[in-house]
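Trainee: coords below, sequence missing:
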């Protein structure tokens, strides 16, 4: 596969799944720009050749996203946009107040909306583009103690389905990639929290986390990146409005 002469944008591209996606797109020949809140990790990714350039940006801020993309694109728009930035907060529903739900919606859903709003006009004008949201298996089923996150990811999947219908004849495809628990900093932090709160060892916490995955393991970020690469290629022109599960056969 070659993505030469394609300009791709990845939010949350400095680490974890976002960095793996940026690396895969770069290897396929695309020019890759990355956004994120951690400027140090963004600089490190560019220095390592994972991406061509970066801009520090909070995707929850619509005007900041628009300004960052204008700077990175030089006014020429993007061919590929990957909405990867996200966050999770844990806790039982009765201890998850409306502020927690708003935080999860802002970063996971509104961050995706802001990116898609910013890049879609140029894609529609050139009648070509790829919009991809990195959602989660939590966008399709419930998990206990993460109700705010699950609600936000369900909303992301709903956005993908609706926008795909609006753009079906435009040359732009809109899809979601939905990994299960992946080997990322976010999951590592979650394991530490579980161990601290329950007194279980980190190994026991990991075993419980991957229990529903028939393969009994965490998903590698590179496996998510491979799915994104497929959806960016010309062979996926008829694939839109879909959620590609990367979950070891969990469901």
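Mentor: Alright, I've got the coordinates. The structure presented is a predicted model; accordingly, all values stated were derived computationally and were not measured.
Trainee: rest of the way, CA atoms for contacts and neighbours
Mentor: Will do.
Trainee: residues of stretch 25-45 that come out buried?
Mentor: Residues of stretch 25-45 classed as buried by neighbour count (16 or more other Cα atoms under 10 Å): 25-28, 30-38, 41-43, 45.
Trainee: can you pull out the helices in the stretch 101-250 of the chain?
Mentor: Using DSSP state H, counting those that start in this stretch, the helices of the stretch 101-250 of the chain run over 111-126, 147-166, 185-198, 202-209, 221-232.
Trainee: show the contacting residues for residue 184.
Mentor: By Cα atoms under 8 Å, 6 or more residues apart in numbering, residue 184 lies in contact with 16, 17, 221.
Trainee: let me know the closest of these to residue 112.
Mentor: Nearest to residue 112 among those: residue 17, at 15.5 Å, using Cα to Cα.
Trainee: you'd agree that closest one is up against residue 225?
Mentor: Yes. Using Cα atoms under 8 Å, residue 17 makes contact with residue 225 at a distance of 7.1 Å.
Trainee: between those two, which one's more packed in?
Mentor: In this view residue 17 and residue 225 are compared by other Cα atoms under 10 Å, and residue 17 has more residues nearby, 25 against 22.
Trainee: leaving out sequence neighbours, find the closest residue to the more buried one.
Mentor: The spatially closest residue to residue 17, leaving aside those adjacent along the chain, is residue 221, at 4.7 Å (Cα to Cα, 6 or more residues apart in numbering).
Trainee: and that neighbour, how far from residue 23?
Mentor: 11 Å (Cα to Cα, to the nearest Å).
Trainee: of those two, who's got more company?
Mentor: residue 23 (22 against 19).
Trainee: close enough to count as contact, that one and residue 51?
Mentor: Yes. Between residue 23 and residue 51 there is a contact at 6.8 Å, judged by Cα under 8 Å.
Trainee: tell me the contacts of the residue nearest to residue 17?
Mentor: By Cα under 8 Å, 6+ apart, the residues touching residue 221 are 16, 17, 20, 21, 182, 183, 184.
Trainee: try this one next to it:
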């Protein structure tokens, strides 16, 4: 274990990637606070991690779920202020819908930017000053390959993930040399409930079976399969580790080699 009673905050902790992130950080010795809007999913997460800790090696700190709308400035400030010093922040909260540009509503546009970019801005803005003062901290943004390339029918999603990536790069420039790092993980399609919702929409719109729609997503990149949540979590585990102390302002692409820019 590389940590001792340090605090990690994971937004969107109750989701598919969020659960894997919480497990990874707990196994690394962090006390983990998962923030999200769905109380039931957060409680399920607490039980899941507690059971894993009971059957695994001793010493894993607990994972605690805290209800918070991370797109709301007042609520986010209140929750983070109550937690105390944060050593690791993983900006994982997000949403995804697909639509052609002409079919993208202003409401959908705003919702994507709130969930994918504004939440990361609010959380990061709060924790970075304390990290700088203590001379240590890790901020990781869970973006997407959509943050690095444009694809059809993803105007709101891709633009908001580009905004997240831009924020991560600005933060990395501001914290360079302070002991704090800011990096981004950009996976292709991940095997999560969010991706399954995309599968259902593709099946409904194209008449394909869910299996065929899922395979189409898997075949959209050279990896030939969906990325597993644990693979995203492993990448984050590296970026928050002492071994990655010199890694700052980088984007770790998890797609099997499709994005080269």
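Mentor: That came through fine. Model, not experiment: these values are computed from the prediction.
Trainee: on that earlier part again, which one of the contacts of residue 184 of the first structure sits closest to residue 214 of the first structure?
Mentor: residue 221 (18.0 Å).
Trainee: end to end, how far does stretch 6-18 of the second structure reach?
Mentor: So stretch 6-18 of the second structure: terminal residues 18 Å apart, Cα to Cα.
Trainee: what about residue 86 of the first structure, helix or strand, and which?
Mentor: When elements are assigned from DSSP states H and E, residue 86 of the first structure belongs to no helix and no strand.
Trainee: can you get me a residue count around it?
Mentor: Neighbours around residue 86 of the first structure, by other Cα under 10 Å: 22.
Trainee: try residue 223 of the first structure
Mentor: Other residues close to residue 223 of the first structure by other Cα under 10 Å number 16.
Trainee: same check on residue 130 of the first structure?
Mentor: Residue 130 of the first structure has 25 nearby residues by other Cα under 10 Å.
Trainee: need the contact list for it.
Mentor: 79, 80, 81, 172, 173, 174, 231, 232.
Trainee: please enumerate the strands of the first structure.
Mentor: Taking DSSP state E to define them, one finds strands in the first structure at 7-11, 31-36, 53-56, 80-83, 129-134, 172-179, 243-246.
Trainee: surely residue 237 of the first structure and residue 173 touch.
Mentor: Yes. In terms of Cα under 8 Å, residue 237 of the first structure counts as a neighbour of residue 173; the distance is 7.2 Å.
Trainee: counting neighbours, go ahead and name the busier of those two.
Mentor: Between residue 237 of the first structure and residue 173, counted using other Cα under 10 Å, the more crowded position is residue 173 (28 against 15).
Trainee: check contacts around the residue mapped onto the more buried one from the second structure.
Mentor: Counting by TM-score structural alignment, residue 173 of the first structure corresponds to residue 181 in the second structure. By Cα under 8 Å, 6+ apart, the contact list for residue 181 of the second structure reads 137, 138, 139, 172, 175, 245, 247, 248, 249.
Trainee: 10 Å instead, please
Mentor: If a contact means Cα atoms under 10 Å, 6 or more residues apart in numbering, then residue 181 of the second structure has 88, 128, 131-132, 136-140, 168, 171-175, 239-240, 244-250 as its contacts.
Trainee: what sits against residue 175 of the second structure?
Mentor: So, once contact is read as Cα under 10 Å, 6+ apart, residue 175 of the second structure ends up touching 128, 129, 131, 132, 135, 137, 181, 182, 248, 249.
Trainee: for ChimeraX, write the select line for the buried members of the contacts of residue 181 of the second structure.
Mentor: Listed next is the ChimeraX selection for buried residues among these, using 16+ other Cα under 10 Å:
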select :88,128,131,132,136,137,138,139,140,168,171,172,175,239,240,245,247,248,249,250
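Trainee: joint contacts of residue 17 and residue 225 of the first structure?
Mentor: In contact with both residue 17 of the first structure and residue 225: 23, 134, using Cα under 10 Å, 6+ apart.
Trainee: looking at the helices of the stretch 101-250 of the first structure, spot the one closest to residue 12 of the first structure.
Mentor: With Cα to Cα as the measure, helix 111-126 is the member of the helices of the stretch 101-250 of the first structure nearest residue 12 of the first structure (10.4 Å).
Trainee: and that closest one, how far from the second structure on average?
Mentor: On superposition with the second structure, the mean distance recorded for helix 111-126 of the first structure (mean Cα distance after the TM-score superposition for the first structure) is 0.9 Å.
Trainee: which residues of the second structure does that helix align to?
Mentor: Going by TM-score structural alignment: helix 111-126 of the first structure matches residues 119-134.
Trainee: what do you get for stretch 211-224 of the first structure?
Mentor: Counting by TM-score structural alignment, stretch 211-224 of the first structure sits on residues 219-232 of the second structure.
Trainee: which parts of that stretch are buried?
Mentor: 221, 225, 226, 227, 228, 229, 230, 231, 232.
Trainee: relative to residue 1 of the second structure, which of those is nearest.
Mentor: Nearest to residue 1 of the second structure among these: residue 230, at 18.3 Å, using Cα to Cα.
Trainee: contacts only, for that closest one.
Mentor: Residue 230 of the second structure neighbours (Cα under 10 Å, 6+ apart): 16, 17, 18, 19, 20, 21, 23, 24, 190, 191, 236.
Trainee: I'd say the first one and residue 231 touch.
Mentor: No. With contact defined as Cα atoms under 10 Å, residue 16 of the second structure does not count as touching residue 231 (11.8 Å).
Trainee: residues shared between the contacts of these two?
Mentor: Shared contacts of residue 16 of the second structure and residue 231, defined by Cα under 10 Å, 6+ apart, comprise residue 190.
Trainee: what distance do you get for the closest residue in space to residue 214 of the second structure that isn't next to it in sequence to residue 206 of the second structure?
Mentor: Take residue 214 of the second structure and drop its neighbours on the chain: the residue closest to it by Cα to Cα, 6+ apart is residue 199, 5.6 Å away. Separation of residue 199 of the second structure from residue 206 of the second structure (Cα to Cα): 11 Å.
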